[in-house]
Every structure is written in structure tokens, then in C-alpha cells.
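Participant: below are the sequence and a predicted model for it; my questions follow.
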Amino acid sequence: MKRTHHCAQLSKADLGATVSLAGWVDSVRDHGGIIFVDLRDREGITQVKFDSALREQAARLKDESVIGITGKVESRPEAMVNKNLPTGEIEVDATEVVVHNLSETPPFPLTDAGGDKVNEDMRLTYRYLDLRRPKMRKNLAVRHRATKSVRDYFDGQGFYEVETPALFKSTPEGAREYLVPSRIHAGQFYALSQSPQQFKQILMVAGVEKYFQIARCFRDEDLRADRQMEFTQIDVEVSFIDREGIYALFEGMLKKVWKDVLDHDLPTPFPRLAFKDAMNRYGVDKPDTRFAMELVDLSDTFKNSGFKVFQSTIANGGAVKAFNGKGLADVTQGEIGALEDIAKSLGAKGLAFIKVEKGEWKSPIVKFFSDAEKAELTQRLNLEDGDIAFFAAAPWERACAILGRIRLEAAQLLVKRGKLTLRADQWNFLWVVDFPLMSYDEERGGYAATHHPFTSPVPEDAALLDSDPKAVRGQHYDVVLNGMELGGGSIRIHQPDVQEKIFKDVLKIPADVVESRFGYMLRAFKFGAPPHGGIAFGLDRMVALLCGTTSIRDVIAFPKTQRAQDLMTQSPTSVTEKQLKDLHIQTVMPE
């Protein structure tokens, strides 16, 4: 029995036609002498009618059984028309049925509402059932359309799609790597590629000029809603391009994807925000700009304050920052306690706040403020009845980070109270630019690349590499959407002497280590390396936002849990002694 149509295809135009359908039993309804089955495939649902001749076979069917039917297309009685279905005006009167597979009762309902109430571990254990739910099928379809749109866009721009190796060499900087032992070379290891970064730069040296790849990448990181140990990125590198060219190229890509997938016209160009401004105003380098509650620097206000906590912080080179949680004065003691715990986890000693209720300021710290300080706070924070101001006093970067996180938590409390709406279909894109090229790693006692060591310095800052590396800006850029970093990249170093200087003089990587990890790149750059730059977009994150979910597990067919397990296949697992022996490995269990 061959399928002639899918289950969302038939209409009144097909009345009288003999058709064959195949799919899963979505529901069975016994109306006495007639049994009705909603037959479902990937595309939709068609109602099938079984009369007395096939009643015995139809009565055996259970939800999620797989069947094929042949029958004649008929009009539904007027009272039975379902206007919510594309096929709601017709039904198929079955003349033949083949039962391909009778299903056991699923462990949870395969509806969106039913599945959403189930523990995620259960859904992931039975992922093949979870993926039958309409929402999950839609997510996979969105992922397909988005990926196809990306490929079509770059093909139209003259790019080559080039695959790079998954098995690479270990270059232990950045995230922890997955190591793969070599059977042939005893005691030596490959590493699963964290990113095609070095390969795509080599492709620029090779004259490819325009490269892209839908690349699988691997990082042995702690997992969370927007992070998986194996993930997919849209990886791109271009020769003879500057930052403005990158911005235009990728705004064009995103504009096409949003139009193809959502039929939405994104306004371009995207706003741009310098890293320092993002931190000062939002406390984070990936700000959610769908709501205000911007941070205000009050260091000038409190530099001579009688409140010693603020005054001494400023005297020691720190900052006092605050923001107005507009309308959140009704925050409970329990919620304040939870916010304080978050602040302490980020290095704060506590979380100072001022509530304004019925014209009265309520806070343990108010008694330390002068009338002039109160007046300035009122004006600069726009404090009104029903508001609450949160404060952080710490080194600048830490003060920003503390309040940046509290700002996001405060927004969620306002959403919970119905006082703030964060629409998933409000697309606030922006570029964050002018990142510092280097940061100082106190623990290591040296400089570390903020992005990666191949990022080119902003030309007018390059002279500061010797005297003040922290003051050097990198040609590095991130694309942010609604508080989520979608992608990041940079204009790369293409001069071997500059790259060698970064490795040896700034990052202080020993010469033998530079040779071991990057020697082939430095040699390649001596054979006519063009200026080049690129970016990597998180495909999983982009699709999650297109689907209106914050968890990338919802848009990956077979994800791992937050404990890095695949519950469906029950991996990872132990292996045999012979397998270990073949790879010249012995395992040592942790104490």
C-alpha cells in the first residue's frame, strides 16, 4: 500500500477520490457502529472512518499505533466540520487497513500540554516519543528552514562550504577539550575540535577567500539551558574585509533567516554598543534591551559620603552603582533574600536597597545619607512611590556584574507580577563592539586574550601592547539578541610578527609551546596571508529564539542533560578492558 497523500493535504477538491494514507493513530473514537480514527503523520491529521466491515480491525487500534489505510474521500456532515484543521471539511471512508505496528501505551501524553507537564528527564529518556509532539516537530522544521536559509544566503554571496576536521590537536586554552586517544600512536591524543578557528584562518591563507560551514563543535563544559557539550555553529571567514563589512554581511544573513522562517522584516543596521558602555549601563556584555532599568554610576555622589562602605570603596578605586527596580517595592523578604544570595555568589558582601513606599524611604542604609545625597538619588534614579533601588559597591567590573545579574532577576519578578512584558517576538538585536583585547588573570599572574589570541588589535591602540595591554581594544564583535549572545568574531591577525608578539611578549607563552601549538600557523602566515576576519553564530541558540524557547535542548534532536548524559541511549558507559588496552589506556577512578 503506497501513500498517495500526506495527512494535511486532502480537501473538498479531492471528494470522491480513492487515496492511501499512512501514519500514527492520534486518537480513536468509538461511535457505536462506526469508529473514527484521527490519523497523523509529520504534516498533519486526517479523520478516517471505519464502518462495520473494518470495525473489528479498527477496534484493536491503540493510540500511537502505525497503520496504512485506503479509502474514499467524503465530505464531513456539517455538524462535524473541524475549522481548526486544514482537512476539517473531509474524512476518508476506509476500505482497507494495514496495521504496521501496534503501540504500547506511551509513558506520557504526546500533546504539547501533556508533554510540557512531564519531567524533562522522562521526555529525554523517551525522546523518540517526545519528538512526535507538535511543538517538537515544529522546532525541527524551524531548524531545517533556518539552516537552509543560511546555506542559501552564503551560496548567493559566493561562499564555499568547506568541512574541517573534527579530530584536531590539543591546544588547551579556553574551554576544556574532549581528548581522543590514538590507537596507532601510543600515548598520543587528538582533541575534538572546539571550533574550526585555526582551520578557517588557514583556508584564508589557501586563497579560499569566502568560507562557511555548519560546523559541529565540542566543549567539555558544565551544561545549562543555552549550552551543550556538542553544538552547532554557523562558522564563517572572509578575506579582504573589515568590521563594517562583517556587520553588513551578517545583518543580511539574519534578515534573510527571519524573513524566510518567520516572514518578519528585521530593521537594519543593528544598533552598536561599546563593551564599556554595555557594562556601565546594563552590567553585562550581552544586554537584554527589551526593558530599561539601566545602571547608574553614583561614585561622584558618594565619594565624600558619611556612609563609609560607599566612601571607602570609591577611595580604593572601586565604584558605587545602582538601578531603579521600577514598581518592585512589593518585593517580599524571601525574594530579597534570594537576590542577596545571588549577589553574594558574585562576590558581594550583601545587597543594599531602598524601598520607596507612601513617600517613605525604607532601608537600613538611609540613615547614613545626607539630604543632598537623597535628593541626588531621587533625581538620578527617578525614584517614585512603589520603586526599589538596588546598590553595589565593589571594583567597577564586579559592581557592574552584580547589578547586571540583579537587574535580570528583578525583571523576572516584574514579569511574574504582570508589571513587565518580555515578548519572545520582540527582536532587539545589537552589536557589542570595542572589547578589551586582553584581561589580566590574577590567578595566573599574566594577561589572557579576552576573545582568542588571533584577534587583531584596533590599529590606533596597537602601540600600547608593550606598555598597557589592558588599554588595547580588540577588533572583536558580538551579536546579541534579547540578552543572549548569538555569535562572536573578530578581524584576525594576519602578520606573523604581530601574532608572534602576542603569543610571546603579551601572553608570555614559552617559545616551545608556541611552536608546538601554533608553529604551523605562523609558518603559513609567512607565505602571503591576506587580511581576514570572521564570526561564529550559535545555530542552536538562534533556532531556540526563533522557536520562542530559552532552552537549546528543545531544538536539538538528541541533546544531553545538564549532567552530560544521554538518557535515551544511557551514555556515557564503561568500556571493556580490551578496548582500553587497544588504546594504551588505564583508568583511575576518582577518590
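Facilitator: Structure received.
Participant: can we go C-alpha only for contacts and neighbour counts from here?
Facilitator: Noted.
Participant: and the strands in the stretch 351-500 of the chain?
Facilitator: Ranges of strands in the stretch 351-500 of the chain, per DSSP state E, counting those that start in this stretch, are 352-357, 360-362, 388-394, 429-433, 438-441, 446-449, 476-481, 484-491.
Participant: could these be laid out in TSV, adding distance to residue 581?
Facilitator: Below are the strands of the stretch 351-500 of the chain laid out as TSV (distance: least, Cα to Cα, whole Å):
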stretch	distance to residue 581
strand 352-357	59
strand 360-362	68
strand 388-394	54
strand 429-433	50
strand 438-441	40
strand 446-449	38
strand 476-481	45
strand 484-491	41
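Participant: next, the one to line up against it:
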Amino acid sequence: MRTHFCGELNKKNLDQDVTLCGWVNRRRDHGGVIFLDIRDKKGLAQVVINPETIDTFKLAETIRNEFVLKITGKVIARDNEMINNKISTGEIEVLANHIEILNASKPIPFQLDSMETSEEVRLKYRYLDLRREEMQKRLRLRSKVTHFMRDFMDKNDFLDIETPFLTKATPEGARDYLVPSRTHEGGFFALPQSPQLFKQLLMMSGFERYYQIVKCFRDEDLRADRQPEFTQLDVETSFMNEDEITSLMENMIRGLFKDLGDIDLPNEFPTITYHNAIKLYGVDRPDMRIPLQMVDVNEIMEKVEFKVFSGPANSENGRVAALKVPGGASISRKQIDDYTKFVSIYGAKGLAYIKINDDGPSSPIIKFLGDEVTQKVIDLTGAKTGDIIFFGADKSKIVNEALGSLREKLGNDLKLFNKEWAPIWVVDFPMFDEADDGTFNAIHHPFTAPSVSTEALLDNPGKSLSRAYDLVINGSEVGGGSIRIHQSDMQKTVLKLLGIGDEEAREKFGFLLDALDYGCPPHGGIAFGLDRLVMTLSKTESIRDVIAFPKTQTAACLLTDAPSSVSKSQLKELNIKVTLPTKN
């Protein structure tokens, strides 16, 4: 239907007859001459319709934005004063001699170039939203990312192998999406939270290097960088240790950023232990672009009369930490109140501070701490005139989350970034998270290998470390993996520590436990969140911006109005009865 793409025309095409197809991006009527900006996947071309072409001009008068047209005309040079250097076709235009309306458009519910359109409207009319240039760029970038990944994996002898979507429900950290079976009455499939068990089985099958770009499903609380269905690059290898796996994947990420973003990441990514990440930054995914660190001040605060500090300082599970912000003394009282409300989201009961002014330190809490303790805090944090010190004092978990999140917010608000890109590996995660009742939960998943023997694990499970590793870029966890358990006794031990007895283990993981007894090789892997990687590369703040048809934060699709009810006949086939809660 077309001879050229709109965005590919230039002065080399002068005097050529061309046929273009696309959407009307904008229509302008200038003193009897009509201009149409025609848009296709390659860009824009300006089309001119003169009144001398009577029929064509009459038709052009009826055309509006987002009409789909086929236009035939001649490429001519623009007048010098009309050249548009902002677009690649800005030196030429097409003088139309024939226009065919392929399809008309109703007035669209929002302007594509408007910055005021709500996300709710954008998602409801996603097919219009995706016409916007920035959305087109993001999805093209996504396509290039997956192409690069496939090419890299192929060059490194990995096989692309598909795994099932309809599988067995297994505990992997979030609720499963369940699919009722019509042929097995009362039975349910589960959509996979990841291909974890299948990729381990592939290692036991002798494939040694597997990958897959795959959909995963998790019914969990959502936020800006989460979706109920998401895509990941899934990787598993045999006979490779964690250093070999992370080194290989680091090469892929480094090449990906260079090839697609002309971004030079470090030749070797730095590494930090989980313990130090929490101690210094409050989170296990630290944004290393922000040069702020938390400092423990427990010892200084143990004997102060200020119970807000001395209480946590003397508690086994408490922490008092300080966060120095260079130049922060200029932060206003109102801003401090806003930050106090912010940390309250994480359970903090307040946000104490000390400002270091020209005439010395000032704060409502100095009278409770005394000059000597105040000076010790200033010395320990290295605070200078013009700085501010924020404090967190509570249970360690609350302090870490509150001050860690405040650190990131301050970094954004005050533009404290000292570099543009900061990848880092986080290693030496705890094997388990111990609940208040003494039970254990897996930090990653139940198939992660510990860094100790079975005997040592049983002796002190709460202090044992795992062979897990996460890749964090600019404060976003873009990938995570581990060396897996490859011996049956160790796997049974871990399951028992997680409260999964032999009978339950056999019911849920019998096929895996059996496979471990038939010559299972040492193996490990990693998964990269494709959505988060593209989000990071495109410098947007939500993965919904890099997914063609995402769900809302309530896991709904505004475009198709899903989830929705189904017919009684469908439910009857599945032997399912829906009981809705009664309304008060």
C-alpha cells in the first residue's frame, strides 16, 4: 500500500512520487492551505494540500486527528524559514495530489501529547496510549532487549526450552493464581510463580544450560514495579558456581546497556553483603548513586535519659541510627514535618534531627541528650556546619525501613546522586527469616542452597547464610538467583526447618525429591525481571510504562474489564459455586 515510511523521507527523495500510510498526528489550516502531519512507526512527515487540487482539498477539510490515511504526492523541499530541525523529515514535505481515507476516527478521549491525562484513562484506552511516541520507543526498546538476551544466551550455548503454564501449586513466597480443572473434578492447576522446579529438573535431565523468556504469575500486593503477571529472563546452569554465574550474567548486562543505551557500566560490578547493605543503607537493594550512609549510635545512646533513644539502644532487637545529610541544614521545618509523615508509613513514631548551624548544633532533642552526647554524634557521623542529622530509633526492622526509604527520598528530592548508573551485587543473604514465634521462612525460596553443611545448618539455622545473589541497579533489584540444593538429604532438612514435614513434602515436591536421588548435578541460576530492566533503561518509574497491556495496582485490566464474572454454564462444567460475601 505504501512506497515509503513517513519518518524515512529526506532530501534524497526530492521530486519523487511517494505513497504514505499512517495516522493524522495533527491537522493545521493556514490561510487556505492545509497541513497534515502523518505518523507511522518510523516517524512524522508533513503533507501539504493546496486548494488547487479541488477534490483532495475538499476531502482534507473533513479530516481530523487520528484518521487513517493513504496519501500520494511528490516530495518537495521546505522553504528555508519553514525547516523543522526537531524531526528527521524537517527539510522536506509531501505535496499531496490524492488522499484516501482508510478509516475515520471519533474524537479521541484524550490528547496524545497531553501530560495531564490520568493513568486510569490511559489504561482504559491503552490502544490510543500506545500510539504516543514515548510508549512506542519503550516497547521498541523492550523488543531490542529481548533480542539482545536471546542472542547472548545462544552465543553462550544456552538452550531455549519452554516449561508448562498449567502446573502444581507450590509455596514460593506469594499466593498462586489457581485454574480449576474440568476433567479432574475438584482439582486445580496453578499458574507458575516462576519455572523454578522445572528448570531444576532440566538440569537433572542433562541439558546443563537453559534459558527462557517467560511469563510468571503472582497474586501479591502490588506497587509501581510489580504486576500480577510479569516477564523474566530465566537462566539455569549445571557445574557452575556463583562466581561463574554472576560473572557471565554481568557480561550480558554490561553488553546490553552498552549496545542499547550507549551506557558504560563498570568493568567489574562491586559486591556488598546483605548484612552491610542493611547496616549502611537500610535495604537489601541499595541505590549506590546516593552518597548517604546510616551510622549506628546505639552505644552512645545507651545511658541517655531520653527514653526514645535509650530504650531501643538497650533492646536486643532495637536500633538507633543516624543519617547525615550534607547541606541539609537548609531543609525547612515544613519539609521536616513532611519527612516525618513519610517515615510514619514504615512504622516510625517520629523523626528526630540535629541541624549544624553556624552558631552550633540546634534541635529540640539536644536538651535531652546533653552537649557531650550531641558532640559524640557529630564526631561519629562526620557532620559539619550546614549539615543535618536525622535519627531512627525503634525496632531494627522499623529503623532500617524508615531511614533506608528516607535516604532514597532525600537522594531524589535534593538531587544527591553522584553518578548516573550504579550496579551492585548483594550476596551472603540469610538462609531464613525467623518469625516472632520461632518459625522460619525462606528468604529466597526453599530450594536455595545454604553455605554450610547439613549439620551446621541444623545447629544454627537462624544464623546460616545462603548461596544467593541479587543484582541491583540504581536501587532496583533487576535480577536474583542462587545455587540450588542438589542433594536429597539437604533438601529434606531445609523443608523440615520450614515446617514442611515428610508427608507434606512428598505431596508437594515428591517429583523433585525423587529426581534428586537420580544423579542430580550441582546447579544454580538466576532470573532477571525483564520489565524492571526495561523500566530502568528507559528511566521511567513504573513497569506499567514498559508493558503493552498492564494491570492496575488492584490487579485489574481497565481495557478489557477483567477480572469479570463468567456464565453459570461455565461454572457448572467446573463444578464451582460462587458465594459472594453478604453486604451489611
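Facilitator: Thanks, I have the structure now. This one's a predicted model, so the numbers in the text were calculated from it and none came from an experiment.
Participant: quick revisit: got the strands of the stretch 351-500 of structure 1 as JSON lines, with mean neighbour count and distance to residue 39 of structure 1 columns?
Facilitator: Shown next, in JSON lines, are those (neighbours: other Cα atoms under 10 Å; distance: least, Cα to Cα, whole Å):
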{"stretch": "strand 352-357", "mean neighbour count": "20", "distance to residue 39 of structure 1": "58"}
{"stretch": "strand 360-362", "mean neighbour count": "15", "distance to residue 39 of structure 1": "62"}
{"stretch": "strand 388-394", "mean neighbour count": "25", "distance to residue 39 of structure 1": "55"}
{"stretch": "strand 429-433", "mean neighbour count": "24", "distance to residue 39 of structure 1": "42"}
{"stretch": "strand 438-441", "mean neighbour count": "17", "distance to residue 39 of structure 1": "59"}
{"stretch": "strand 446-449", "mean neighbour count": "18", "distance to residue 39 of structure 1": "57"}
{"stretch": "strand 476-481", "mean neighbour count": "25", "distance to residue 39 of structure 1": "39"}
{"stretch": "strand 484-491", "mean neighbour count": "22", "distance to residue 39 of structure 1": "39"}
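Participant: quick one: which of those strands is nearest residue 65 of structure 1?
Facilitator: Comparing the strands of the stretch 351-500 of structure 1 by their distance to residue 65 of structure 1 (Cα to Cα), the top pick is strand 484-491, with 40.4 Å.
Participant: of the strands of the stretch 351-500 of structure 1, which approaches residue 154 of structure 1 most closely?
Facilitator: Closest to residue 154 of structure 1 of the strands of the stretch 351-500 of structure 1, according to Cα to Cα: strand 484-491, at 16.4 Å.
Participant: where does the closest one end up in structure 2?
Facilitator: Aligned using TM-score structural alignment, strand 484-491 of structure 1 spans residues 476-483 in structure 2.
Participant: of all the strands of the stretch 351-500 of structure 1, which one comes closest to residue 273 of structure 1?
Facilitator: strand 429-433 (4.9 Å).
Participant: sorry, back to before: of all the strands of the stretch 351-500 of structure 1, which one is nearest residue 522 of structure 1?
Facilitator: strand 484-491 (16.8 Å).
Participant: which elements pack onto the closest one?
Facilitator: strand 476-481, strand 532-538 (3 or more Cα pairs under 8 Å, 6 or more residues apart in numbering; DSSP states H and E).
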